[in-house]
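Visitor: Generate coordinates for the sequence data below:
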Amino acid sequence: MESEEMKKPVFDQEAGSLLVKELRANFAAGKTRSYDWRVAQLKGMIKMMEDHEPEILTALRDDLSKPELESSIYEIALLKNSCVLALKELKQWMMPEKAKTSLTTFPSSAETVSEPLGVVLIISAWNFPFLLSLDPVVGAIAAGNAIVLKPSEIAPATSSLLVRLVGQYLDSSCIRVVEGAVPETSALLDQKWDKILYTGNGRIGRIVMAAAAKHLTPVVLELGGKCPVIVDSGINLRVTARRIIMGKWGCNNGQACISPDYIITTKDYTPKLVDALKHELEQFYGKNPLESKDLSRIVNSNHFARLSKLLDDDKVSGKIVHGGARDKTNLKIAPTILLDVPRDSLIMNEEIFGPLLPIITVDKVEDSFNVINSSGTKPLAAYLFSNNKKLKEQFVVTVSAGGLVVNDTAVHLAVHSLPFGGVGESGMGAYHGKFSFDTFSHKKAVLYRSFAGDAPLRYPPYTSKKIRLMKAFLGGSIVGIIRALLG
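Guide: As a prediction, this is how the structure comes out:
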């Protein structure tokens, strides 16, 4: 008897081509452009979450052992908020924006019209497999596009659920989900899209960008990087420790692109910070965190082995000051703090993406900026804990990152009035709130002119007087125009 795998239809380049052709035809028919269609899809997404929240929670638990709070709040509630915001603001977002005109085109009026790009591809990540799959889809729907979503095969339960629920609650003639791994992703990347949004790591990001370049397709790359946390003295240490812990271990056990990757603090302040982190970690996760139900597991054995390799590095293994326990069978690693790890160690030269947190010490807190900037890459997020106004200002001016947060970690993700995206190797482009709508829209310039006021200046034969007047008109100065007329 044929196995279930053998019965599955193959999604290859031909299947990808047919899919895109079908979606382009439906987009060309104008199906996705209407306000009513966009509203119906956003409402359908909300209903999908309301009807199936227990199933979504189960899928996330199966894929990552996510605590219910993290799944409910950081995946479902954040996505629902995106839908609600889009429904509330959509009419305003879709309205043409008036633009000023100049003397050169007088009499005239102008506006910028937001139009959908067409057929877009969204490739999502495994660490927040529900949110990172559908949050970009909210923006693509709001902008009026046809969409193909490719969820991560590393979170198979959520991927399978997305295929079923999206097909049931959204318009399958214009919004489709394609499951699979490298062959299916490659078949999709062979097609011509009007935009690609990819969330993941830099290695795959380069592959996506190279594939997009063949068709001159614009891309949004939501990548990662080593997100630093600078800790100054003279702060509320308990609150600082708790907020670092929640940004690190409370976000999928460190498996998040905006998780704190390492801490920088002064030598003098280090003992107090380490003690505070140890105390709060025990309060949150108990004396044996491997048994805690409030910590996600490592996603799979490959990532467990990768993190174990970082810990077992000769330069690092003796630097553990807290944690370090591992359970290979259940893919669990306890929250682990490492002190004074060498800058040339493996753990300091790649994104950790797990529950390991190195601490680097400096003589004075201002030296932290040099540590970050000398790394050669720009992080997706950077964090500072300080009450020093001058240091905060210096942090904002000196550190280049996708986003900055002062006196907290990761919470900027929930502020829809801020763009979320990277810079340099941490990504390009941004989304969230109206930025999502803008990301999936083309801003079309439109100028309206009257038949009145047709000046002979622009027409041959060209004379020196016409040249003077044209320069004056382009300059926009009334005085200059008068002077040109007077010769």
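
Visitor: Going by C-alpha atoms from here, please, whenever you check contacts or count neighbours.
Guide: Noted.

Visitor: Met45 touches Asp171, doesn't it?
Guide: No. At 10.6 Å, Met45 does not count as touching Asp171 under the criterion of Cα atoms under 8 Å.

Visitor: The two: who's more crowded?
Guide: Met45 (22 against 16; other Cα atoms under 10 Å).

Visitor: Next up, the contacts around the more buried one.
Guide: 83, 166, 169-170 (Cα atoms under 8 Å, 6 or more residues apart in numbering).

Visitor: Equivalent analysis for Lys226, please.
Guide: Lys226 neighbours (Cα under 8 Å, 6+ apart): 260-262, 350-352, 379-380.

Visitor: which of those residues has the most neighbours?
Guide: Of these, with other Cα under 10 Å as the count, Pro260 tops at 33 neighbours.

Visitor: another one to check against the first:
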Amino acid sequence: MATTILEILSAQRKFFKSQKTKDVNYRLQFLKALKTEILSKEQDIYFALKKDFNKSEFEAFISEFGLVISELNLAIKNLKKWAKPQSVKSSLLTFPSKDFIYKEPYGNVLIIAPWNYPFLLAIEPLIMAIAAGNTVVLKPSELTTNTSKILSKIITKVFPIEMAASIEGGIDIATELLAQKWDYIFFTGSVPVGKIVAKAAAKYLTPVTLELGGKSPCIIDDTVNTKLTAKRLVWGKFLNGGQTCITADYLIVHRNIKDALIKNIKNEIIAFYGENPINSSDFPRIINYKHTKRLAKTLEGVKVIFGGQIDVDNCYISPTLVDEPNLNSALMSNEIFGPILPILSYDSEKDIEKIIWNYEKPLALYIFSNNKAFIKENITKYEFGGGVVNDLLIHFSNNRLPFGGVGTSGMGAYHGKHGFNTFTHNKPIIKRGNWIDPNIRYAPYSYKNLNIIKKMFKWFG
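Guide: Just a heads-up that it's a prediction; the model follows:
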């Protein structure tokens, strides 16, 4: 049995060339087996997420497990249709012909998963890579050891190693994996590591999908219901302890309703997690000691108006509100990735521009408003991966929508059929007829034929 990275990759290359994964029924067999195994391990997955994050079963289901099952159901139901060669209208210039797009797997795929949603963001791209007919090596996060072990058990149980394998380890393993030649790389994680992945892929001109992050803004005007807005903000911001790449990194609130909104946010935090959230079974922990210390440091020198309790030993930071931090402060310099919510105010749309354009293109942008003109203006003015009007996060849950970033927040997209397309090469094929063969394109060339061709390009090209 293959044991080293080179042996596993060699076995997968050989297996891919056997053409077995190009059989759609063969892929479906494994997707169905994967679903069965995941369902049988449901409580084990919840337990692992609880140990890694103190994540409740409810939150684990709505933010990870349920989305995975939904993605599997979608792939199993639609794979034969997705994988079927697509007939396209032929061109008069290629007459007579029948033209097609064949759906071809790339080959050997590397997936590097993050720690913040360690089950969802490992399994979801794996599902679509397998559905598209690729072999897969998955590198789960070393920071979520319990979830990574469950992932490895599931993959080992379902797949032969030459089709899919999970390789656990830290930076040294990731470095060794990235040193190999792959046919496709899918990475979810931070912008700095994304640049390392892109550089490694460039050596072999390997195509990549990079799901990164950034400082995602949330704009709130003075037409909103502040109580409802606060409830949705608290849910979306503090889900997973704020460790969500598409959560609102900071608020930009109209000055007229800022005080009322803050009051309601405070009330909703208490309603969600109690007066002392460290005792709440519904409030997750920071992933580790290092990240807790990092977050604690960002609170130095800023005005905390709610929360701010820190217990480094228990990887706990309470839901925290910060008022009007300086844009150059440590808190506002990088993506926060924790339960800290900066609140900035604005009077005019120029104020909003000054704040948002101070940063790179974000992965998400949110707008809370009942003003259609204001909503349209801000959706079209700013470049971002995806967004929601009057809520947070929920665009991720619709697998009919592509999910991905733009600029430094990422490249490429996935989810549902978009995920299948990500791991699929669209191979154009023309099947030329033989029953007629006009001489117009053949030498010796003539001006008469050239004029005819020019007209054809003008009319039909």
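
Visitor: Send over the TM-score of the superposed chains.
Guide: The TM-score (TM-score structural alignment, normalised by the length of the second structure) is 0.97; 461 aligned residues with a Cα RMSD of 1.5 Å.

Visitor: returning to what we had before: between the contacts of Lys226 of the first structure, which is closest to Lys309 of the first structure?
Guide: For the contacts of Lys226 of the first structure, the closest approach to Lys309 of the first structure (Cα to Cα) belongs to Ile352, at 11.0 Å.

Visitor: Quick one: map the closest one onto the second structure.
Guide: Under the alignment by TM-score structural alignment, Ile352 of the first structure pairs with Ile336 in the second structure.

Visitor: Which residue, neighbours along the chain excluded, lies closest to that match?
Guide: Using Cα to Cα, 6 or more residues apart in numbering and skipping the chain neighbours, the partner closest in space to Ile336 of the second structure is Asp249 (6.4 Å).

Visitor: give the contact list for the residue opposite the one you found in the first structure once aligned.
Guide: Applying TM-score structural alignment, one finds that Asp249 of the second structure aligns to Asp261 in the first structure. Residues near Asp261 of the first structure by Cα under 8 Å, 6+ apart: 226-229, 248, 351-353, 356-358.

Visitor: Could you do Phe106 of the first structure as well?
Guide: 449, 453.

Visitor: Residue in the second structure paired with it?
Guide: Match for Phe106 of the first structure (TM-score structural alignment): Phe95.

Visitor: Can you give me the distance of its match to Pro428 of the second structure?
Guide: To Pro428 of the second structure, Phe95 of the second structure is 16 Å away according to Cα to Cα, to the nearest Å.

Visitor: My guess is Val191 of the second structure contacts Cys245. True?
Guide: No. Counting by Cα under 8 Å, Val191 of the second structure sits too far from Cys245 to count as a contact (10.8 Å).

Visitor: Now list whatever residues contact both of those two.
Guide: In contact with both Val191 of the second structure and Cys245: 212-214, using Cα under 8 Å, 6+ apart.

Visitor: Using PyMOL, define a selection of the buried residues within those.
Guide: Selection of buried members from these for PyMOL, criterion 16 or more other Cα atoms under 10 Å:
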select buried, resi 212+213+214
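
Visitor: Please pull up the equivalent of Phe130 of the first structure in the second structure.
Guide: Using TM-score structural alignment, Phe130 of the first structure lines up with Phe119 in the second structure.

Visitor: residues of whatever helix or strand Ile482 of the first structure lives in that come out buried?
Guide: Using DSSP states H and E, Ile482 of the first structure sits within helix 478-486. Using 16+ other Cα under 10 Å as the test for burial, helix 478-486 of the first structure gives 480-481, 484.

Visitor: Which single one of these is nearest to Leu23 of the first structure?
Guide: Ile481 (53.1 Å).

Visitor: The longest helix along the first structure: average distance to aligned residues in the second structure?
Guide: In the first structure, taking DSSP state H as the definition, the longest helix is helix 35-64. Compared with the second structure after fitting, helix 35-64 of the first structure deviates on average by 1.2 Å (mean Cα distance after the TM-score superposition for the first structure).
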